[in-house]
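[1] Sequence unavailable; structure follows:
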């Protein structure tokens, strides 16, 4: 890859921009120290941290509180651990790892859903000098076995009995892992498996006989040490192990914390998989600020969690916001749909004014007050009624959806990054977010646009490389330290970054026309009847779409048509349902070019599923897998056998 910056491209620098890995973190901190952008009337400077163990020490000593980390109990109450209790558990577990021979630089697996024990285990691993190797809880035994073999992990922490069974099968295939610690009771006795409570007891006893070892090991961690080995989702082949150092992650946490107003009195809701670096980094920001964090194991109970825990901040992927909007649409009764359409259009106008730095005039302000009383306030109540702002990342967020939420008083700050960049490269922030962009570069981060439109980035956030894959590292990071993201984008005159698509996902039709599928898919997903969409058309004569309907909206339509007793497949193929979806596709794509129009579509009887390897952990489409799973349907669409699904000529 060509090094440096190509002629005629834009470069965005924000704050101090050192070459990757060569500047001490303190110099980055000295260049920041800005008032928090959301503004709460106080000056706040982000503490300088060089390692994640610095962050841990700061969190436990600077923000003591009785309610630090919580989770929902089955009886409806909330359980809490204090910072003192967390400190005891982290220290005990870290010492237990020492007692089992874990050494600085070793890789320790963390295979669990989002729960408070994940946080304790992560910090315990880091304090022992080892690297945390998080594994997504949805992976199969064979996928885990590949990671175990490639990483040579020595020990694992696993959550539920189901995950334990999967992991033990992976261990049988891969070997090497000597000890497994189970968060939940493992049930049948196994000399390899130890309950977490026993590990804590062992760690406390080890500390009594080895005084000072915990602090000495924790304090010996340096910025250049490996903090985490994260295996990417493998959308184009076997997953690669991304090496993130303490410097990588600590610099990103510090930079994010300098532009977001996370506070010690916040109550954060954490529900995305912590194995993904997006939620993990945001949670680190919560800890750095001293916020209380409530953990939710999955998205199934999210709607209830919003009203139960009433968060002030959270992070989510676009799919969460899309589902929220779909449920809002579904709940609007027929006699109020006109009111909702008016309020939606008004929200977009209000958002546009805010982006332009202008306030509404008297008449528009009156309309806003009325819409807030009748519509917007109810939407905010669905999210607990206390939300100050939320972050979005992992995939593109529709500009219209971001604008609607902003106009309704829900401040979604979209950002952009990769696992390889620890992860945040750019983000929107207050007081000047711009829906439809991913904001400006973080402090200490450089962004450049190459001649072919690819987004490049450089700074302390750029990974140390791929585990045992030097050639792939060189393919990703050029000789001048620029990481080539594989995404296509542009920078405007104010430094706001827009991301168009994945470089490798650009479709080239049989006529030689280039088509970016993501904008089309995002436009389709904004339609009430469409939950998910995958655009197909590479080396094909025209575009087709695989469409997963919003099944709640579908039930409403088939009920009106009197089709509720039909089998699902017949409902989906009914001419009235087909016509309704065809109309939505035509509406969604009317502003796209002729060669970007969808000619045929197929309504799927299920959504794309991460458990079937069709989605990444952040719910992005795995196109290669989808092409394989729906090969027959796709061929039928191109063979003309699906005549009822034809759009236009």
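    On my side now, so go ahead. In this text the structure is predicted, and so the values were computed from the model without any measurement.

[2] contacts and neighbour counts: CA atoms only from here.
    Will do.

[3] show me what contacts residue 576?
    Neighbour list for residue 576: empty [criterion: Cα atoms under 8 Å, 6 or more residues apart in numbering].

[4] scratch that, residue 636
    So residue 636 contacts residue 642 (Cα under 8 Å, 6+ apart).

[5] Tell me how far it lies from residue 606.
    18 Å (Cα to Cα, to the nearest Å).

[6] got it, and residue 54?
    46 Å.

[7] The two - which one has more neighbours?
    Shown here are residue 54 and residue 606; by other Cα atoms under 10 Å, residue 54 has more neighbours (21 against 12).

[8] Let me know whether residue 387 touches residue 310 as I believe.
    Yes - using Cα atoms under 8 Å, residue 387 is in contact with residue 310, at 7.4 Å.

[9] Contacts only, for residue 455.
    447-449, 484-490.

[10] residues near the nearest residue to it once chain neighbours are set aside, how many?
    Distance criterion Cα to Cα, 6 or more residues apart in numbering; nearest residue to residue 455, sequence neighbours excluded, is residue 449 at 4.9 Å. The number of residues packed around residue 449, counting by other Cα under 10 Å, is 24.

[11] what do you get for residue 254?
    Other residues close to residue 254 by other Cα under 10 Å number 26.

[12] where's it, which helix or strand?
    Using DSSP states H and E, residue 254 maps to helix 246-259.

[13] quick check, distance from that helix to the centre of its chain.
    Taking Cα atoms, centre = their mean, to the nearest Å, one finds helix 246-259 lying 17 Å from the centre of the chain it belongs to.

[14] what does stretch 133-144 give?
    Counting by Cα atoms, centre = their mean, stretch 133-144 comes out at 17 Å from the chain centroid.

[15] try this one side by side with the last:
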């Protein structure tokens, strides 16, 4: 199905709705054309989009797609330094924003950089370091995922999708907006703050719950931490909204969380995806479901395992990273997996040290640790936060008192994006390097060993501040 098909089939039905206005399916094609005309007249060849969720965001995205001009969504939670890196790295010549419910277009004087041929979108992750990588995707790669999802979700009766995640998140952009539109559903686009978001890694659950009752969606995409919070409100006796389908991913999801959510009437289904594969790779659905797995692969993906159990994906993979050679062949994900006899994908762990918090933000612990270790008096620092709502650190700084350490942390946190900040810290009683098996001979922390050794300490931190 195409957008024009739904415009003919249901011209009076709502296609896009935000806090200011709605667009019917009959109005949608002309609205896209009007924005495309503005882009042809006023924009350059590489367009950055920095805006909250709204109908304007979607129209700008679809207009750029129609014109085949690369669009670069800018995450709202990026620091100024990260935004400057994105603009420079992608050679942005046009910035689109939304002000007073109007789309604004501004030309920039930034030198062009080389892009992979066919690039329609460059998605920047939250960044494993302070300088996020750009993933270059074609239009076909994005739409292939959306078509596969629309096919798998057909029959669920999804008529209203609520965009709970920022549209600059590729998962919401493709699996949310594109998929919903291909199914002829209405896309609800309230501002993120009205959904309870506080930065990129904080949430007011009561405000979210109120918004869900107000918008009454059939489907949404969420993250483990948010799903857990919703399940907890149900467990306390709060009435939860009725939905048809909740996709949960972006970070590791436990089987117990899925069971808790479903026990409260939340139809939660785990999926797995990567920006390098245009978001969703596999997904559970009511008709194909195995709790504890990340679902079966979408039809366009070809999955294999290396001898070490690393997931290798062939087929719908990126054009390449921005500024690096083109990608060809299989994509090695860095994830250790197993595939059961029924074809369900089970994520076992990660080959890399990258932390993915429970809000789906990813970062390299070495980045934050290097900031900590640069402070006078801090001798050892190891960061944790995998599948957690915030980061904590084990810090050995025998020459500093607690007030001095807090002052260091305040300065560091002030220049980090919110998902990379250290909320809590604790001191080991003695140097971790002096404890057997916690550091390698060349001075690198053995993260798993340290996590096991300090398991009770780490658990107590999260138990008292969650």
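    Noted; the coordinates are in hand. Please read all numbers here as calculations on a predicted model, not as lab measurements.

[16] which residue in the second structure lines up with the residue nearest to residue 455 of the first structure?
    Matched by TM-score structural alignment, residue 449 of the first structure corresponds to residue 305 in the second structure.

[17] Could you list the buried residues of the helix ranked longest in the first structure?
    Secondary structure of the first structure read by DSSP state H shows that its longest helix is helix 337-355. Applying a neighbour-count criterion of 16 or more other Cα atoms under 10 Å, the buried positions in helix 337-355 of the first structure are 340, 343-344, 346-352, 354-355.

[18] For it, name the packing helices and strands.
    Secondary-structure packing of helix 337-355 of the first structure (3 or more Cα pairs under 8 Å, 6 or more residues apart in numbering; DSSP states H and E): helix 399-407.

[19] The helix it packs on packs against which elements?
    helix 337-355, strand 412-417.

[20] residues in the second structure matched by the longest one, start to end?
    What that stands for is helix 337-355 of the first structure. Counting by TM-score structural alignment, helix 337-355 of the first structure sits on no residues of the second structure.

[21] likewise the last one?
    The aligned range for strand 412-417 of the first structure in the second structure is 268-273, by TM-score structural alignment.

[22] I'd like to know how far residue 285 of the first structure sits from residue 274 of the first structure.
    On the measure of Cα to Cα, residue 285 of the first structure and residue 274 of the first structure end up 13 Å apart.

[23] Same question for residue 319 of the first structure.
    17 Å.

[24] What's residue 289 of the second structure aligned with over in the first structure?
    Using TM-score structural alignment, residue 289 of the second structure lines up with residue 433 in the first structure.

[25] Correct me if wrong: residue 226 of the first structure contacts residue 242.
    No - between residue 226 of the first structure and residue 242 there is no contact under Cα under 8 Å: 10.3 Å.

[26] can you tell me how far the residue of the first structure positioned farthest from its centre sits from residue 406 of the first structure?
    Largest separation from the mean C-alpha position in the first structure: residue 209, at 42.1 Å (Cα atoms, centre = their mean). According to Cα to Cα, residue 209 of the first structure stands 57 Å off from residue 406 of the first structure.

[27] now residue 196 of the first structure
    44 Å.

[28] try residue 94 of the first structure
    Taken as Cα to Cα, the span from residue 94 of the first structure to residue 406 of the first structure is 43 Å.

[29] Neighbour count for these two, which is higher?
    Per other Cα under 10 Å, whichever of residue 94 of the first structure and residue 406 has more neighbours is residue 94, with 31 against 24.

[30] Pull the number of nearby residues for the closest residue to that one other than its chain neighbours.
    Using Cα to Cα, 6+ apart and skipping the chain neighbours, the partner closest in space to residue 94 of the first structure is residue 124 (4.3 Å). Using other Cα under 10 Å, residue 124 of the first structure has 27 neighbouring residues.

[31] Secondary structure element holding residue 124 of the first structure?
    helix 116-127.

[32] Show me what that helix is packed up against.
    helix 52-62, strand 69-72, helix 83-99, strand 107-111, strand 131-135, helix 213-220.
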